[in-house]
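Colleague: sharing a sequence plus its predicted fold:
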Amino acid sequence: MRIPRTALLAGALASVLLAGTAHASSSSAPAFKAALAKNPIYKTGKLGYETCDEPDVQSADLDEVRVYLEGVLDCLDAAWKPVVQRAGFTFGKPTLRLTGKAGVPTGCGKFPAGAQAVYCPANRRITFLVEPGTVEEPNDLWLMVVLAHEYGHHVQRLTGMLGAMTRYNGKNAARVLDESRRIELQAECLSGTFVGSVWHSLGRKDTDFTFIARRGGSGSVLSLLGIKGKDQAQQTHGSARNIGAWLTRGYDTESAGGCNTFKAPKSQVS
């Protein structure tokens, strides 16, 4: 979920997807529930889905972006279904909704200003904002990276991770917000897992991926929000460097097993 801190804290601290600041005194990872740190999906091996027929997209025209995202969504469904089932969970497809403005209902509140896309676990829907500037250049890989990130949240929902997150009770903010940052960085890693798995079928230059990774992966849109927005992005989703590092790790390993952020030291999820 690409949401700045102000939008989250306005009404989401008691919901499933949270974000914020958390810095434990130890440099090692704290103990988390088995559903988070020892989830069976980590032992499913490589994604194993190697070919995605990536649609062409030349502009931010809503219908054109819709065709692109729906095509990539079909690939994501086909890629993750056998993995989720292999891990012992029931698979179900998410739905996709495109919108041209913030504020529309998502099923988990209104689409927040400053976000590019959100996933609602209550209705399993990905809502994607399409506006001028969404496609910076023809066939912008960033669209795939963002959609695959939100799909990563869907995988987390299907495998019980989102349901295992600590609920905010007014006194445990540090714990809740630490888990939230790890869940976001894991979704970024799962995005990289998909992109890496299908990469050779896309016919792209390696620089298409490395450019996005160095900009902070799916979170690079928040660079448009100014200094305050970037600070909020780091508090809720981790630094641009760590986002890019987890995206790259997923890309390199092509496996959910490389995305266990709940075993990572604090320095890698800050």
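Modeller: Looks like it came in fine.

Colleague: all contacts plus neighbour counts: C-alpha atoms, from now on.
Modeller: Fine.

Colleague: any idea which helix is longest in this structure?
Modeller: Identified as the longest helix of the chain according to DSSP state H is helix 173-202.

Colleague: packing partners of that one?
Modeller: helix 142-158, helix 226-237, helix 240-253 (3 or more C-alpha pairs under 8 Å, 6 or more residues apart in numbering; DSSP states H and E).

Colleague: now do it against helix 226-237, angle only.
Modeller: 100 degrees (axes from the mean of the first three to the mean of the last three C-alpha atoms, to 10 degrees).

Colleague: let's bring in a second one:
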Amino acid sequence: MRLKGVRRSRNVVDRRGRRGGTTAGIGGLSLIVVLAIGYFAGIDVTPFLQGAGGPQQQQERPLTADEQQAGAFAAQVLATTEDVWGDIFVQEFGRPYDAPQLVLFSEVTQSGCGGASGASGPFYCPADQRAYLDTAFFAYMAERLGAEGDFAAAYVIAHEVAHHVQQELGILSRANQARASMSQADSNRVSVMIELQADCLSGVWAAHIQGLLEPGDLEEALTTAERIGDDYLQARAGRQPNPHSFTHGTSAQRAGWFRRGFESADPGQCDTFAAERL
């Protein structure tokens, strides 16, 4: 991904040098691995985390060179999402786009949706309209999932921003409100629709920054989409894939909807809620 000369967004809140405590027995990348497996595979990892934390002490530390590089990268990618969705909102929806903040953190953090220890790596919180990212998740993707490359990481950021786009358009709040009165199976199906639409919107973003793409970037994003499919991750965790428990969609669905957004460059093609087939 060609980011030389691309501005850095000012909507980044970096908490990585300020950790609110330690987690005995589980720390650093190991914690991210536990959280990621739980989030993507639908496994409750709370028992692994409860009682693990020691006394909460504010810790200050300098950022490593890798962390500084990851922070700069995230700020530039976020800036591209601001430019793309800023234009699309005016042209397609006739109103300005209110960009989200991206919070960078290490290990655990607090959000408007509660503690991040119940989710993995990146997530979007509708309550405070912020996206959250532990940049160590990039290493987990590359080392454990084989989802390597800068555009793989950029896709992850774009996907969380896409949830904010859904929130801005009222889609996310309506869907989550409907889920509250549904059975677990039906709620999971709506969750899949939400996630696949975010994948599609990520593809739309990618289509609008094609001038920044390098050979192989599209393949990196598609590989990442496949490696974070529910069926792939459940099988990788030694479980029989259970479609009724899927919350993000299969590998084929995730890659397919990203490609649909990329090839159409049109957010109107991302209505997973009206699709006859996901």
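Modeller: Thanks, I have the structure now. Everything quoted here is computed from the prediction, not taken from an experiment.

Colleague: give me the contact list for the helix or strand just after the longest helix of the first structure.
Modeller: Using DSSP states H and E, the helix or strand that follows helix 173-202 of the first structure in sequence is helix 206-215. For helix 206-215 of the first structure, the external contacting residues (C-alpha atoms under 8 Å, 6 or more residues apart in numbering) are L141, W142, S218, S220, A240, R241, I243, G244, A245, L247, T248.

Colleague: and the helices in the stretch 1-150 of the second structure, which stretches?
Modeller: 28-41, 46-49, 65-88, 136-140, 150-168 (DSSP state H, counting those that start in this stretch).

Colleague: what would these look like in a markdown table with distance to C125 of the second structure and mean neighbour count?
Modeller: Shown next, in a markdown table, are these (distance: least, C-alpha to C-alpha, whole Å; neighbours: other C-alpha atoms under 10 Å):
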| stretch | distance to C125 of the second structure | mean neighbour count |
| --- | --- | --- |
| helix 28-41 | 15 | 21 |
| helix 46-49 | 19 | 13 |
| helix 65-88 | 16 | 19 |
| helix 136-140 | 18 | 20 |
| helix 150-168 | 9 | 23 |
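
Colleague: for S111 of the second structure, which of those helices is the nearest?
Modeller: Checking the helices of the stretch 1-150 of the second structure against S111 of the second structure by C-alpha to C-alpha gives helix 150-168 as the closest, at 14.5 Å.

Colleague: who are the packing partners of that closest one?
Modeller: Applying 3+ C-alpha pairs under 8 Å, 6+ apart, one finds that helix 150-168 of the second structure contacts helix 65-88, strand 123-125, strand 130-134, helix 171-179, helix 184-208, helix 217-227.

Colleague: quick check: angle from that helix to helix 217-227?
Modeller: Going by the same axes, to 10 degrees, helix 150-168 of the second structure makes 70 degrees with helix 217-227.

Colleague: ok now helix 150-168 of the second structure, how far from the chain's centre?
Modeller: Relative to its chain's centre, helix 150-168 of the second structure lies at 6 Å (C-alpha atoms, centre = their mean, to the nearest Å).

Colleague: which residue numbers in the first structure go with it?
Modeller: The alignment of helix 150-168 of the second structure onto the first structure (TM-score structural alignment) covers residues 140-158.

Colleague: export the helices and strands packed on helix 173-202 of the first structure to TSV and tack on distance to F262 of the first structure?
Modeller: Compiled in TSV, those are given as follows (distance: least, C-alpha to C-alpha, whole Å):
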stretch	distance to F262 of the first structure
helix 142-158	13
helix 226-237	14
helix 240-253	12
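
Colleague: what sits against D252 of the first structure?
Modeller: Counted by C-alpha under 8 Å, 6+ apart, D252 of the first structure has contacts G192, T193, G196.

Colleague: ok, now Y119 of the first structure?
Modeller: M1, R125, I126, T127, E150, Y151, H153, H154.

Colleague: equivalent analysis for L29 of the second structure, please.
Modeller: L29 of the second structure is in contact with E107, A136, F137, Y140, counting by C-alpha under 8 Å, 6+ apart.

Colleague: neighbours around G160 of the first structure, how many?
Modeller: Counted with other C-alpha atoms under 10 Å, residues neighbouring G160 of the first structure total 15.

Colleague: mind checking how far it is from Y168 of the first structure?
Modeller: The gap separating G160 of the first structure from Y168 of the first structure is 18 Å, by C-alpha to C-alpha, to the nearest Å.

Colleague: likewise P4 of the first structure?
Modeller: 18 Å.

Colleague: skip the chain neighbours and tell me the closest residue to the residue most central in space within the second structure.
Modeller: In the second structure, the residue lying closest to the centroid (C-alpha atoms, centre = their mean) is E160, at 4.0 Å. Spatial nearest neighbour of E160 of the second structure, excluding adjacent residues (C-alpha to C-alpha, 6 or more residues apart in numbering): Y124 at 5.7 Å.

Colleague: hmm, back to that, out of the helices and strands packed on helix 173-202 of the first structure, nearest to L8 of the first structure?
Modeller: Closest to L8 of the first structure of these, according to C-alpha to C-alpha: helix 226-237, at 8.8 Å.

Colleague: just give me how far the closest one sits from the chain centre.
Modeller: 16 Å.

Colleague: mean shift between it and the second structure?
Modeller: In this overlay with the second structure, the average offset of helix 226-237 of the first structure from its partner residues is 5.0 Å by mean C-alpha distance after the TM-score superposition for the first structure.

Colleague: next, the angle from that helix to helix 240-253.
Modeller: Using the same axes, to 10 degrees: helix 226-237 of the first structure against helix 240-253 is 50 degrees.

Colleague: could you pull up the residues touching the corresponding residue of the second structure for N242 of the first structure?
Modeller: Pairing criterion TM-score structural alignment: the partner of N242 of the first structure within the second structure is identified as Q253. Counting by C-alpha under 8 Å, 6+ apart, Q253 of the second structure touches L196, G229, L278.

Colleague: go on, A74 of the second structure?
Modeller: A154, I157.

Colleague: aligned against the first structure, show me the partner of it.
Modeller: Matched across to the first structure, A74 of the second structure falls on L69, judged by TM-score structural alignment.

Colleague: how about C200 of the second structure?
Modeller: Match for C200 of the second structure (TM-score structural alignment): C189.
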